[in-house]
Every structure is written in structure tokens, then in C-alpha cells.
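Peer 1: this one's sequence-less:
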């Protein structure tokens, strides 16, 4: 009997834990379903139901049939974290990454076994709780990308097993405690992008002997790097860039055996670089933008694993160690903007796969190394402003990865290697101010967009094959020896914005078929032997701003149509022109535009020309006044009879025809309308025309008797709809009809037919910022009237900067789908009657999803002078291209200068950076028209922000949210915000000083949460 009972007892014994486990699973499922309900039943959790086991749900991990991990990242959660989650008694891992969770730090103290807590990328606010140490089992804590604020509590140093602490990019503006140094098990400490009060690095941090990764970029650090850091024997990655650190670099730092990456750029470190280097594992070193002196240590040649070395923007002297050229892993060398001299070692590139070679703005002599592309991966050679001589190496013509060559301001001679012109990926070739010779090729690589060869000895004719240079945007070939005619094929270059051919020996007539130069802004063919008449088609170039035809042999009259263009600069001097100048040019803005043309005159001249009326030869009247009066009277009577008869016949026909015409138009409204489509269509006349551009004409139309007006943009008028304009129209309608912001122009409705599209906006009484900033330097024509703009004072300029920044900030950070404008410039910032700024002209804007790293554009868009330099590498764009363009606008506001007309060799951003890098007195660059003592500090601060925004490296530029915050701080009610801000925000340590065009590629540095959207030419 007992033998029969044994199996039964065994089955009963094993069934008890099974039933208990099953019951526990049911309990945890109930908790999770309640959690789902309290989270608002997000659609992403629809598969959580009562008929399945939680251990089968993809967001849940179980151990021994009990829930231990909950993964709720990217679930669009918009409510606070319910405390019920801690009813999961075995929970060790909670991930809430990248949601929209509001409120303060969640109450999770009942989660007694919690080891991993991820709250990153949410909307949490308030301080870290002072009793955070109650979560004593935490191993991993990530609260980055939120709005936590205040001080970091000292209790955070009482988490005994904490391995990783990430508080990157919050709103911490208080202090951080020395007790962090008590976290003896900490391996990863990330505190970057927080505006702590100015603090020294606590020596106690040197106690964390297990620390591998230390990231404190842009945290307002001051003082010296503590000597206790020599105890961080496990340190592999050190990034304390963009702070106010000073003093010497500890010699022990480069003796840490495991150290692989050191980022200390943009500080105030001084003295010499430690001479003794023992850390053979170092991979990346960035000590740029400090005040380091002396020579580069020869010991750097011992770093056999070194891939990236950036020592730019220092005061280093003597020669580059030849040992650097022998480093087998070196791929990126940046030593630009120092005082280095000597000859560049010929072995550079021969022993490694060199990708970037940047040695510009030094005193190097001798030849450029021959083997830079020996590894076959070279992307850029930037060696401008040195004393280099000899020929450009032939080997560069066999380098298919090469994207940019910048060798201007040297002493190179001979011809450009023939194969270099057709190197597959080359887009930028800057060779101005050398002694190069030879002829232009008929064919260049498909990607070539910028060729600058001015001030050399190039000769021969411009080949007709230049038509194949189809992606050319800038061609500067001034002061060479070119001869012959300008071929008509050059007019096929539809992307061209700048064409400089002045100072050559060109002859013949200008091509007349120039209609495809729709993007051209600058044309200079002065000081040649060109003849014939000025083509009337010149008036069809919608974006032309600078025209110089002086010192040639042009004859005939100036086409009257050219007077309708809004030219910033016009020079027709020293030709053989005759007749009356267009009346729009008869103002002081063009006072010296017509000198040495003896046949020119003007009606009642304001410019320096004779009066046309004084040259008229009046013939005596042969007919009596009575006879003339009789003829006039009879003519009027006959005309009146004909008109009366015609009126009654035509009236009914026209009414019928107009009704049919209106029916072909479709009106789509986005606001409440106070007008009809008939009001708009009947007033599209030249009398109401106020502007024109590349994508159409703009009219001002009154919609009621009180004088209220709207602006109407007619973006095309052709039977065959242009595909590009169709895309622009759809982009503008899609964007503006879905966004509402006080600093973005309001789209009221659109009216469309088969062959025309109209956009109706609110009318901005004070037109564009460009007209106010630069219109006072020239007379602006509006219809038939000459409009002169008064000086825009500084308070209004600051108001405009703040408003425009808020509009862009909304587009980048607050729209469901972030919007990149891609053509931010002063002419696209409109001003209402109170000078409130509004962003306009979204024809080039593109909408990007939040998770896209970047969006590829098929062509480079935007306006020259405002374009971010990364366009030289890639058509991938993100919000940082708008930040760059807005930085140019800030520089315009501060200096009063135009974006692309500082001088013939550089635009405004380049000029401002040169001024900044040379440490010239900032007051020198301020606009004298508004440079008042009471506003100097504000103006200098905005200038610094403009410098920061126009950093050549996208990752060094701030976001528009940061820019808006700074500028709004300038507008504090008690004024003089630069003083008020004091230590709260000092722009100076954030000023990135990187080289144009090459910065950032293949250099994967940790950054802000926006760095995921940064440009990467890989």
C-alpha cells in the first residue's frame, strides 16, 4: 500500500510550487495590466492582455518565471511613472528611455531590488531627490536629456555599487558634490552639457580608481586638472573640453596605461605639452584651442595606436616631428593655426591610412608631401596660408576619395595635375594666390561645386566644355591670363551663384542667352576687353545682387529693364555707353556706377552725370496752336463715340468671361477670410507688385477700405508646371498650414489653378530685415517710388534677433516633425509694424522625422554667404545648417555688413572669425551707426553668439534652443543683460575654433543629445 502511495505523494509535492508560481505570474500580470491602464493604454502595448503570460511580451524579461526587467523605451508615454510598478517585487531593470514623461524624479523607493534605471530623454523636472541613496542597489543610473535642475545631492555618493552615472544635458545650474569621488565602483561618469556654477574638479575624483570613462564637456570647470588624476589607473576616455581649465597639463596624464582618448580642447590650458609620453594605447588626442606653447613632443611618435591628433589653435612653434609621419594608425592630423615652421615630412601618408591632413595657417615651407593618399582614403588636404612651393603632387590626381583641396595663399607653381580635375569625389578646389599656370580642362568631376583660382597665371580660352561642369556653384578666376571670348556654354551652369572673371584678357560680347543663370548673385567681368551691348536678359536674373562690367568696351544703351533689379552694387564705369540711365539708378546709391561714360546722362541727375534735358534740341512749332487744338478736339470726340459703343458690347461678354475665369481657381483657406478670391485675382497688377525672386512675384493687395493688406506670392505662371517649383509650393503649403507661431509668417490661404499657384500671407508692413540693415546703404526701389530706410537702432535689432531665434527654435524643437528651413537669411526675416520678426519663405524647407540622422538633399540649396561649410562635403543636412545661417544674420545685425560682401576674398562669417581669432578689439567690428556705449556689452555678446553659431564644425554649434535662451536673456526688463548674466552664461569658453570645411569627419566624439543628428561625411 505504501509503495502505491509514493508516486501520488511525489506528484503532490511537485505540484505545490508549480501552482504557487502560476499564481505569482497571474499576480504580476495583473500589476502590469494595471500599469498599462495607468499609462493611458498606449497603442504600443496593445498586446498586453489577460490571456497571455507577461514573460511572452517583448517588453518583459523574466527570470525563473518572475518579471525582472521592464523595457518601455520609445512607447510615447506622456504621463508620470505610476508607483504600482514597484509591486513587481523582483524588478531589477526599468527602462523608460525616450518618451514624454513629465513630473519630478519618480518615487521608486519600493523597488527594493532595482539595479538599472533609465529615465533618459524625457521631460522630467526638479532636483535629484536628496534621499536618492535609498535606491542602494542601483548599478546603472541614466537621467540624461531631461530638465532636472538644482544641485547634485551629496547623497549620490552613497550608492555603493553604482557602476554608471549619466546626467548629461539637463538644466543643472548649481553644484556637484565632491562625494561623487566616494563611488569607488564607478566606471562611467558622464556629466557633460550642464551649466554648473564655476567649479574646480574635486581632488576626490582621483579616488575612483576603476573609472574608465569621464565626460565633463561644457560643465563650467575652472582651475587646474588635479594631480590626483594620476591615480585613475583604469581611465580610458577623458573629455573635459569646452571649459575654463587653465595651467599645465599634468605630466602624469599621458602616463596612464589604459588611456585611449583625451579631449581638452577649448580651455585655457597653457605651458608646454608634456615631453614624456608613455601611454601607448592612446587613440585620440584633442588639445586644440588652448594657449599651449613650445614644440610638439617627439615622444608623440611613440603612440603607435594614435589615430586622431588635434593641436590646432595654439601657439606651438618649431617643426612637426618627423616621427608623426611614421605613425601606422594616424588617420587625422590637425595642427592648423599655430606658428609651426620647417618642411613637412615627405613620409606623411606613406605609413598610414591618412584621411584628413590640416596644416593651414602656419609657416611651413618646401613641398607638399607626395604620399598623402598612399592609403587610398584621403578626403581633405587643407594647407592654405603657408610658404609651400613646388608643384601640386601628381598622386593627388589618383585619389578617388578626395573631397577638398585648399592650397590658397602659398607659392605653388606649374600646372594642376590633369587627373586632379576629374578625381571622382572632389567638390572644392581652392588655389587662389599662387603662381599656377596651364589651361582649364573641358571636363571636371561630376561633384565639383567650387573652383577658386584667382591671382594665378592660368591662360588660354575658357573651353566650351565648361558646360559639363554642371554642379558648379562658385567659379572665381580673377586676375589670370585668360583670353578669347566667354563661351555661350558657360550660361548652362544653372547652379552658379558667383562668377568672377575680372582682370583677364577676355574679348567679344557677353553671351545673351543667360536665362538659366537663375541662381547667380555675383557677376564680375571688369577689366577685360569685352564689347557689344549689355544683354537685356541680364534683367531676368532674379537673384543678381552684384554686377561689375567696368573697364571694358561696352557700347549702346543700358537696358531699361535692368533698373527693376534690386542690385546691391553696380559698376558700369569706363565703358562707351550712351543714352539715359534707368531712372531707378538715379540716386546716390549708384553715385559712382557710371563714371567715364561720356555718352550717358540722367533726367535731373542726382548721380554724377549730365542732365539729359540740357542736350535736347527743341524744334520750332510749324503748326499753329489753334489748328493743333482742333485736331485734338475732333480726335477726342471720335474716341468717345467709339468707346461708348464698345462699352455696352463688351461689358456683358467680360462679365460672363470673368465668371468662367473665377471658376477655374480653387481656394483653400487656413484662416478666417475677410476677402474673396476675386479680390485677390483682380488686383494682381504691376501697380501692386512689391518684389520678385527665383520662385515668383510678390504683390501687396488691399482687402478692405481701412487699408488692411495681404501679401500674395505667385510662384509660377506657365502652362507646363515646373517640377522643382511644384515641390517648393507643396513644401511651403504643407509646413505653413500646419504650424502656428507668432514668429513665423502666417499663411492665410492658397489659390490654385492649372497654370498658377498663389499663396496669401499676412502682410508685413516693414518688409524684410535685409532692407533695414542694408537699405540705408543704397536706395531701394518699390514700384515707382524710391524708398530710403532709417537706421535700425540696437534695441530693435536685438528684438528682431530674439523673435527670429524663437521662430527657428519652434521649428527645430517644438514641431511634431522638426523643420529645417535651409534658406535662413536677412531677406527671409520679415518685420511687422512693431518690428516683430517672422520667419518666411519656406520653399526650401524640409520636414525630418525625429529619428532620422540626417536628410539627404539632391542639390545644395540656400544663399551664398549663408551656407554652412559642410555643404562642401555632403548634401546631408540637419538643424545645424540653420544655426549657421542664423549666426550670419546675427553678425549682420552687429556689424551692419552684408553676408557676402566684406571684401572680394571672404564672406562675413569668415571675416568675423578672422577678426576673432586674431584677438582684435571687438569694438572695432561693431556697426558705427548703432555703436553706443550703453549697448556695447550686449552687442559684443551677440557677436560672440554669432561666432559660436558659425563654427565650421556642426557639432560645435549650439542648438537653436540654446541660442534662443541666450538672446532672450539679453532682453531682461532691467536691460544691459550682458552684465546681468554675469557668470550665469559666458559665451567665450563655448566658442569653437575649428577649421573650415574639414572639421568633424570620421571623428566620433560624444556630444549632446542632438549629436545623433550631426553631419557625418561617412
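Peer 2: Sure, I can see it. Remember, predicted model here, so these are calculated numbers, not experimental data.
Peer 1: from here on, just use CA atoms for contacts and neighbour counts.
Peer 2: Will do.
Peer 1: element containing the most centrally placed residue in the chain?
Peer 2: For the chain, the residue nearest the mean C-alpha position is residue 881 (1.7 Å; Cα atoms, centre = their mean). Taking DSSP states H and E as the definition, residue 881 sits inside helix 879-895.
Peer 1: got another one to weigh against that:
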């Protein structure tokens, strides 16, 4: 027994020793294996650094620093094996290394926000353990690989903000573990595969903005794309229908399919997803009715804006107790709003504008929730506004314009101090405005075209910038307290019952640009001290009972371009008015004397009618001639004999003079020395042709135009004039000469502050000269693109500093005013045909003046296309239809002006690129491929306070350079957008002037200047 015990004990001891030895062996082997793996992974990471060309941000990746698991870009497992690699935000320009999957345990790869080029790195598909892949915000091109479904462990996949194109591969449905899938802001142009419904674990799906102009980001490597790929991008969008299988994605919480080209109906299963919180389907082509069965009771936001949906708003929406935002605007919905929606306790934003909705509004809106925005404009609603819209004191935007709403405004609005925007015009509201509304912190107060009554308050909120109360029944005087309305930019009170005189205090509003007081009962004189209206552009006092003289100070308003004083009782002579006026109406008054010469042309043929004592030297105004008076008729008999005698004497003298001249002419012609010049003057001159001709020396050349050299000539009284020499040392063709004289006759009638004034024409047999006013700061291209010459006064070291953004915007507005006058206020319209920066001249105050009308032609009929035998213009500025077909319309000038806007915002020249591309094409490529616009702007002038405004002008330039002429705005619409930018700048709001504001502005520019700024949902 003892022997057995002893033997057993020895055996056990031996067994334990063996186990310990084996454990030591395995531990050592495992340790050696881990050490070997560590060394291998360390070497791979150093290879990655070397592949990326040893960037400074990886300076801590060294062979001596062997603890790579402590590097911030690396994550490791518990056994110190590399599982994660994060190299985001590093401006990497190399492709992803092909050996990256040699890191065998890699589960997390993040290359977000770099500059990585090329196609999808298919070697990543060999990382079989990959769970997280983020390649977003890079410059990838090509398609998403068909076998991406091989990454069966993937839970997170983000390829957004890239240039991937083509289809979403059906194999995406094999990634059953996915919880987050993002392909937003790409160039995908196929359908959404039905297999996507297999992703039953997916919580977040974003396929938004794969539309024609996705706002994705593209860097300078866009030039690597072939021309075929560029033209293909015009058709980039996700198309087809939303697959019915999307209703199988039971875990889905957030869905964003906005800004695509999706069509068909909304799948009914989508509103059955009980975990769904957010649904963005806006800006597509979805049609049909919204599904009425709503079981997705966790929905907080529904955005179906800008589709073609019809039918009624589902009653089921009234069950969504968590709903904070409902946006159904810009569809074809009809019927009434369900009463239950007004009872929703969480509703903050309600937007249904621009539909066909009707009926009365649910009375409980605002009572049970913290309602902030209530936008129901452009519908057919009737009845009263809900009483409790501001019950909880959070209402900020009340927009109900263009409906049939009636009755008095709710008195509770008089206590709504949170309200900032009130736009309720074009309804049938009546009664008085609640007193509190006048004094709250409103910025827009637009109640026009209603039936409101009452007197205007003495006190008005200092924050109001647009006060529009026209076409109502307000009465009484304009209060003297109007002087406190210091931030008012637009004051429209037309068609009311305002009476008494215009208070002098009204002239103290420094920011006022538009003042419309027409069709009232105002009496007395117009205040003479109106010099404070330095920003005023539009003054309309038509159809009142104003009297007295038109004050001389009205001629000193620097920006005035529209003036209507017609149908009053003004008397006396017309004062010196600004020649920049594009719209002038002084008809039906008691004015006397001579019409100023600046307005004696057909453009103002209806501006002076029904003033019996006015006269003019031209028949274009339909007024009596200033050379004929009743007194002269009564004295005819007394001096007729003297006149006959005088005529006989003069005739004899002329006969002698003619004989002398004939002899002299014959002698000069015979000797071949006849080189006389003929001067045709268009205004009173202080110089003769000899003064001009003697200055045509090489030392006085300051530039060259489309037909010849440009000289600077010194003249008495004016300092200098500019002389353009056309044709030299060759006999002029008769047809060309006739055409030239026709053109000169037209140009001589143009009077506008933003068009270079033509003073006279001097000609002889082989040359013609046009004499213009001299513009001190020369052409815009010299300032903008460093094109200084020795004769220029521009300093190369100073021109960039001087031409800051406010000056550039001022130049753009001035140029637009000149072109708008040519297109819209000349009859027939004038097309310049060679608008470019070298033809935009700048005076000493940097006011822009359009020059070089040697290429201008008259349209046969307004708006009718005419064709020219040859294309005349400059590369980079010529519209495509003009190059291809030689068709001429005002829209070719709009295109050229759009290029100038792009030059002003980017600082680049019009021919930026190569011989086959231009600045306009460059800008369009970047926009279509979604570049960040701020990255394209001129860094030398852009400041944070200007960025939004520059962005807006850049976008306007894109619209002006659209391929189709019909897609371009008119110059009048362009001018309105630029003036709105100027208003924003003057109010210090330029940093919130968004690019998206341009499209709705142009779309609604003819609606009496009422900006539709509510179209962004």
C-alpha cells in the first residue's frame, strides 16, 4: 500500500512537471508568435508611411518607436494586434497602398477627408475582417465594385462626397451586418436595387444629393477626368422608383433620399417602419398620393418638399405625437389640413406653401406646441388665422401670402415678441394691425394687398428693413416719428388714403432704397432737403396732390434711377436730373420750359406728356418745339420785309463764298492734298477737330479697341477725352460707312451714367474717329488681372488692395445697370456683342461704364433673334449659341456678363484653362461635381463677412452662363439680384446671403420685388 502510494505520488508529480513544461513551451511559442506578428505589423506600418512619402504628420512613426499601438492613428486588440487605421483629414494625395490588408486583423479603416484619387481600392476587399470603412470626402472616380458584398462583416460603409458614378451594386444587399450606409453627394446615376431591402439591421441610410449638381467636393484633380466623363456628368442622378423592399428594413431610423431624380409613388411600407425617426425625400419627382396608413409613430421629421405629390394630407399624420417638422411644400396637394395636425404636441415647423390646399385652418395650431415657423403661402386657404399661433411665445416666421384669408389678425399676435418675419400680403385681411406688431423685432413687415385700416404709428421697430403696406386702406398723415425708422430699406405705401404733406423727417432715412407713396392724397411741396437719401434708387409719388417746384436736390441723389412724379401739380422748370435715370415720368403736371437735353430721345417719349408749357427740340417727345412761340406769330408781319432783305444779302454773300470754296476745293483736289476732317457733334463742345487730330500721336496711345488704337487727347475745360480711331489709310466701303453712321446716330442718343458718353464723331475719306469722355481708372481688366501698361495710372502693387469686394460688387451693379438700360430701355434694344472686362471702364470713384460700342447692333424686333454674317467677340466671353449659329439676342450679353461675375468672384481670367476651355466651363465643372464654392473664390479679397455674398454672385454668374439661352435670366433680373446683395451688405447681412437665394429670387423677380425667401425647407 505504501509502495502504491509512493508510486502514485511520483507519477502525479511527474505529470504536473510535464504540464508545467508544456505550458512554458506554449507560452514561449505564443510569445514568439506575438513578437513576430508585432514586428511584421510594425514593418507594414512603416511601409505605409514610406508609401505616403514620409509626411510630417506621421513623424512619430519610427523604427525606434516600436510601441505602435500607442500611436494615435492606430488601434489594437487586447493581444496588441493592429485592428484599426485612421488617417483622416491629412490631405493625402496618394492611392491607398495595395498591401494594407497585410494587416491581417484589420477591422477599422478610415481615410475620411483627404485628396485620394483613382478608382475604388479593390484590394480593400481582401480585408476579410473589415467592419468599418470610411472613404468619404475624397476624389475617387469610377464605379462601386460589384463584389463589395464580399465584405460580409461590414457594419459601417461611407463612400459619400466622392465622384463615384454608375449603379449601386445589387451585392450591397449581402452586407447583412450593415447598420450605417452612406452614398450621399456622389455622381450615382442608376436605380436603387431592390436587394437593399435585405439590410434588416440598417439604421441609417443616406443616398441624398446624387442629382445633376450634387454639392459634393472636388479638388484640383478634376482635370484628370476625360471629356467623356465630364459630359456624362450632366446625367448624374439616382433614377427609378424607391423599391418596395425598403419596407423590410425594420431597423431603419433615418432615411435620406433627397435631391435625386427618383420617381413613382412612395412605398406604403415606408410609413410602416416603426423605428423610423427621420424621412427626407425632398427634391425628387415622386408622384401619386402620400400613403394614408401611418404606423411609423416615432417619426419626428417628414420632408417631402419639391415633388409632384397629389391627393390630400393623410389623416394618419395626426397620430405622430413626436413630429417636430412637417414639410410638404411645392407639391400638388389639395383638400384641407387635417384638424388633428393642429393638436400635435411637438410640432415646431409646419411648411405647406405652394400647393393647392384649401379650406379653413385648424384652430388649435400653436396652442399645444412650441410652434416656430408657419408657412402656408401660395394656397387657397380661407377664413381666419388660428387665434393661438403664438400661444407659447415661440413663433418666429408667419408667412401666409397669396391665399384668401380674411377677418382681423388675432390679437394674440400683438403680444408675439418672438416674431421676426411677417409676410401676409395678398389676402383679404381687414381691421387694424395689432399695435404690438409695429414695435416687435420684425425684419420684414409685408402686409400689402389687403384691407387693413388705421393710422401709421409714430414708433416703429428699429429692426424693420422692409415695410410694405401698399394697397390697403391706411389713412392719416405720415408720422413725424418716421425719422426713427433708421433701418428701413424699402417703404411701400402705394394705394392708400394717406394725406397731408410729406414730413421732412422722412428724408432722414439713410438706408432707404425704395420709396413708393403713389396713389394717395398727399399734398404740399416735396421737401427740398432730400440729400440724405443717398441710397435711394426708386422714388414714386405718382397720382397725389403734390405741388410746388421739383427740388433741385433731387438731381444730387447718387443712386436714383427710377423717378415717377406724374399726375400731381408740380410747376416750374424741370431741374437738372441725374442722366442715369432709366425710368422717368413727369407727365400730367404744370411744368414749363425746356426738357433737359439728356432726355430728348425716344426712350423718354412718354415721360413729359400733358405739360402744356413744356417744349423740346426733338419731335420724339410729342411736345411743341422750343423754336416756335405765339409771340413770334404776332410779330410776323412787322419783320417779314426785313427778313426778305436779309435773305437777299445773305444769298449774295453765300454765292461769293461758294465760288471761293469751289475754286479752293478744286485746287486742293487737283494737288491731292485734300485731307479735311468733318466733325459731327452730339453736345456742346469746347474743342475743335484740329485739337483732336493733332493729338493722334504714338505718345498718346493708351490702348486698342476692336477696330483700332485709342488715344488720350488734352482739351480745354474737360482735361482729357478718349479718341478711338477706326479704319486707317484705306478707303471706307460705302456700306460700312453707312452702317457706321447709323450706329453713331443710335449711340449719340444714349444717356446713362454707366455707359461711356459719346461726345462727337470726326471723319474723313480714309479714317473715322469717335470721341468719348475720358475715364480716369481705365479698364477693369487692368485692375483685376494685373494688365497694367506704362500709360496707366494703376499701380501694380496697389491695384489688388484697392479693388476689394465692395468695389467689385459696385462695379458689377454699375455694369448691370448699363446693360439693363441697353436691353430693356432702348427701343429697339441694343445688343453689345463684346461685353468683357477690357470694355468696362472705371472712373475715379470706380463707377463702371460700358464702352466700345463698335460691335453693337440693333435687333429687328424686341426679343427676336437676328443673325450676323460673322462672329465677333472675345474667347471666353462668347455664348455657345453665338459661336455655333451666329444667332444674336440679348442673352449673349447676359452670358458675357456672367463671365465677368465669375472673374470678379474668383479673380481668374475669362480664358482660364487651355485653348479648349474657359473660366465658365471651369466654374460649371466644379459646380456640377460639387466643389465647395468658397474654395473657388478669390482668396485675396474674400473675408468671412463677404463669403456668402460672393457665393451668391458666383452662383448668379453660373446661371448667366447656362448653355441654353432660355435658362439665363434677363439683365433686369440679374440687376435685381445684385441690388439685393448690395442691400444685404449695407445691412451687414452679407455673411448670411446664401447661394440658394438666387434661384427663388429670379423665379419671383417680377412679383413687385417681393422676394420668395421661404422656399428652403
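Peer 2: Ah, there it is. The structure displayed is predicted, hence computed values, not measured ones.
Peer 1: give me the TM-score for this pair.
Peer 2: Here the TM-score for the pair of chains, by TM-score structural alignment, normalised by the length of the second structure, is 0.65; 789 aligned residues with a Cα RMSD of 5.8 Å.
Peer 1: show me what the helix holding residue 881 of the first structure is packed up against.
Peer 2: helix 794-809, strand 819-820, helix 908-917, helix 936-949 (3 or more Cα pairs under 8 Å, 6 or more residues apart in numbering; DSSP states H and E).
Peer 1: of those, which is nearest residue 26 of the first structure?
Peer 2: Of all those, it is strand 819-820 that lies closest to residue 26 of the first structure, at 46.7 Å by Cα to Cα.
Peer 1: so residue 955 of the first structure is in contact with residue 1003, correct?
Peer 2: No - the criterion here is Cα atoms under 8 Å, and residue 955 of the first structure misses it with residue 1003 at 10.7 Å.
Peer 1: quick one, helices of the stretch 701-850 of the second structure?
Peer 2: 734-748, 780-784, 799-802, 805-820 (DSSP state H, counting those that start in this stretch).
Peer 1: the stretch 651-800 of the first structure: strands as residue ranges?
Peer 2: Using DSSP state E, counting those that start in this stretch, the strands of the stretch 651-800 of the first structure run over 666-669, 689-693, 696-702, 709-717, 747-752, 756-762, 780-782, 785-787.
Peer 1: my bad, should have said the stretch 401-550 of the second structure
Peer 2: Under DSSP E, counting those that start in this stretch, the stretch 401-550 of the second structure gives strands at 404-407, 421-423, 428-432, 444-446, 451-455, 466-468, 473-476, 490-492, 497-501, 514-516, 521-525, 538-540, 545-549.
Peer 1: do you know which of these lies nearest residue 892 of the second structure?
Peer 2: Smallest distance to residue 892 of the second structure across the strands of the stretch 401-550 of the second structure (Cα to Cα): 28.1 Å, for strand 538-540.
Peer 1: residues of the closest one that come out buried?
Peer 2: Of all the residues in strand 538-540 of the second structure, those buried under the rule 16 or more other Cα atoms under 10 Å are 538-540.
Peer 1: now for residue 529 of the second structure, how many residues are close by?
Peer 2: For residue 529 of the second structure, the count of nearby residues is 15 (other Cα atoms under 10 Å).
Peer 1: now do the same for it: its match in the first structure.
Peer 2: Using TM-score structural alignment, the partner of residue 529 of the second structure in the first structure is residue 513.
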